[in-house]
Every structure is written in C-alpha cells, then in structure tokens.
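K.L.:
With the sequence up front, the predicted model follows.
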Amino acid sequence: MVRKNFDERLHRPERLHRSGRLRLGGSRIVTADEEIDALIARHQDWRGARLSDLRALILDTEPGIEETWKWMGSPVWELGGILCVGNIFTNKVKLVFMDGAALDDPHTLFNAELEGNKRRGIDFFETDVPDTSSLQTLIRAAIEHNRARTAAKR
C-alpha cells in the first residue's frame, strides 16, 4: 500500500466534511486557521513570513473578519462576503480582492489583474515593503463595499 502525503490527501473531495472543512481522519476536522498555519509552515522563507504578516494585518483591520479555507488551498478573509484571497507563488505572494474593481485605490496598491471588471490583485515580491496603512484602508473599503451590497439586497 502506498501512503499518500498530506498534500495529495488535500485534493480528494471525499475528504470534505459537510461543513466544507477538511476531514483528515477519524472525526478530526481541520479548521481554516490550522490550514493557513500549515500553508505558512510549508513555506519557511520570505513568502511564508509575508503571508503571515498580511494575515495578521487583515485580521487586525476590523473585528469580525473571518478566515476560511476555500478552493482546496486558498486562505480567504471574509466579512459580509469575500474581502480577499491569499496565495503563495514561486516568486510572490498575492492578495486578490474579489470586488477590487469597485474599490477606490488612491494609493495605487493594485498591481495585478487590472484588466478585468471584477477582481484586482496585489503582488508582493521579496523586496517589497507593504504599505500597511494604505492596505488597511483598502481592506476597510472592501468591507464597506460588502456592507453596501448586502444592504442593497434587503
């Protein structure tokens, strides 16, 4: 019998619990926090540190922001809807704002996925120093956008 490693097991849909959280064995359900911790731990270089810093910044922006784990491998931060998704790539860490095209970006943080009419992204490279104040302003704008959209549906 060939034993599958952790990453291979993540991509098996039958391992999902009905709550959407991953079941790795027995009745143990892995939480989004644990998944994100594991993702950061697997990247023991600047990328893991950068995602960890961005995670802390996002969660500190406003009480009530929730972390989720979607699409079998992406940390997602939500408040009234998806705010942003984080991903680690070979040479960058990316934050994608799902409704970024609808947000004001006075500090021109968006530098990726500029051609669409929905999403906007921010690519962080190793030597980049994130403008934390401007990033939190952008996150707050995404929160307000989600709240306005929710209010309009009522």
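P.N.:
Sure, I can see it. Keep in mind the model is a prediction, meaning the values are calculated, not measured.
K.L.:
okay, CA-based contacts and neighbour counts for the rest of this
P.N.:
Noted.
K.L.:
Remind me what the helix or strand harbouring Asp53 packs against, helices and strands.
P.N.:
If you go by DSSP states H and E, Asp53 is part of helix 46-61. Helix 46-61 is packed against helix 32-42, strand 82-88, strand 93-97, helix 132-153, with contacts defined by 3 or more Cα pairs under 8 Å, 6 or more residues apart in numbering; DSSP states H and E.
K.L.:
Comparison target, given below:
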Amino acid sequence: MTADWRADQVDRIRALILEADPEVVEESKWRKASNPDGVPTFSHSGLICTVETYKDKVKVTFAKGASLPDPSSVFNSSLDGGTRRAVDMLGPDDLDEDAFVALIREAVALNLG
C-alpha cells in the first residue's frame, strides 16, 4: 500500500468498521505477487465487506450490499449487481462517515439474521 491519502483512507475505513461493530474480524485474503499484503476483509457471522486500493481510488465492496437500505446513497459503484454494492472513494474526504457506519451496522444485522 502506498503512503498517500489511500493508506490513510484505508486506516480510517478500518476504524469506522470497528466503531460500527467492535466484534468484527479482519483477515487478509487473496495474497498474490502483485498484492503481497492481500485484500483486507471484514466479517461478523459472514463476510461484510472488502477494502481494495487501486491507483486512483479506494473501493469498499459490501458482499450483500444489494440487500441493504442506503437512504444516504453511500453506494456509488456496482449498482447494477444483483448481490454486491460498492463505495468508490476518489479522494480523502469522499465518504459520509456516519452513513458508512450505518451501512456496516445494517450489514452485520443482515448477517446475524
């Protein structure tokens, strides 16, 4: 991960996820030569989301995002997918933190059934 706004954004996302649900489990999956650190995944009774860093953005993909209420329109990517929804952040201030925390809580509640 690069030492620019994206690394700081991933750290902030991690903190928001833990704020929303202190019982969340973080794992690193899908390690490969081009991404030796892998992809951070966050779970609680099932996958909640993944966080990926790209050249121009940070993407948080919610595994069951299509089933989550999003009254603040946080989702801005993968909107046509039948299951997943994503949040693409193109800059350091590109996230409604309160609405994001609410989405995490909704995702956990959905997993807990």
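P.N.:
Arrived safely, thanks for sending. Remember, it's a predicted structure, so these values are computed and weren't measured experimentally.
K.L.:
that older thread, find me the equivalent region of the helix or strand that the helix holding Asp53 of structure 1 is followed by in structure 2.
P.N.:
For helix 46-61 of structure 1, the following helix or strand on the C-terminal side (DSSP H and E) is strand 66-70. Residues 25-29 of structure 2 are the counterpart of strand 66-70 of structure 1, counting by TM-score structural alignment.
K.L.:
Just give me how far the matching stretch sits from the chain centre.
P.N.:
A distance of 12 Å separates the centroid of the chain from that of stretch 25-29 of structure 2, by Cα atoms, centre = their mean, to the nearest Å.
K.L.:
Also stretch 2-22 of structure 2?
P.N.:
Distance of stretch 2-22 of structure 2 from the chain centroid (Cα atoms, centre = their mean) equals 9 Å.
K.L.:
Equivalent analysis for stretch 114-121 of structure 1, please.
P.N.:
Worked out by Cα atoms, centre = their mean, stretch 114-121 of structure 1 lies 16 Å from the chain centre.
K.L.:
Which stretch of structure 2 is that stretch matched to in the alignment?
P.N.:
Against structure 2, stretch 114-121 of structure 1 falls on residues 79-86 (TM-score structural alignment).
K.L.:
how long is that stretch end to end?
P.N.:
Stretch 79-86 of structure 2 has an end-to-end distance of 8 Å (Cα to Cα, to the nearest Å).
K.L.:
Columns distance to Asn117 of structure 1 and mean neighbour count on top of the helices and strands packed on helix 46-61 of structure 1, output as a markdown table?
P.N.:
Output for these, formatted as a markdown table (distance: least, Cα to Cα, whole Å; neighbours: other Cα atoms under 10 Å):
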| stretch | distance to Asn117 of structure 1 | mean neighbour count |
| --- | --- | --- |
| helix 32-42 | 29 | 16 |
| strand 82-88 | 16 | 21 |
| strand 93-97 | 12 | 22 |
| helix 132-153 | 15 | 16 |
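K.L.:
how about a markdown table for these, with distance to Ala112 of structure 1 added?
P.N.:
Formatted as a markdown table, the helices and strands packed on helix 46-61 of structure 1 follow (distance: least, Cα to Cα, whole Å):
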| stretch | distance to Ala112 of structure 1 |
| --- | --- |
| helix 32-42 | 22 |
| strand 82-88 | 13 |
| strand 93-97 | 8 |
| helix 132-153 | 15 |
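K.L.:
closest one to His107 of structure 1 among those?
P.N.:
helix 132-153 (6.6 Å; Cα to Cα).
K.L.:
Would you mind measuring from Asp7 of structure 1 to Gly121 of structure 1?
P.N.:
With Cα to Cα as the criterion, Asp7 of structure 1 and Gly121 of structure 1 are 26 Å apart.
K.L.:
more crowded one of the two?
P.N.:
Gly121 (21 against 9; other Cα atoms under 10 Å).
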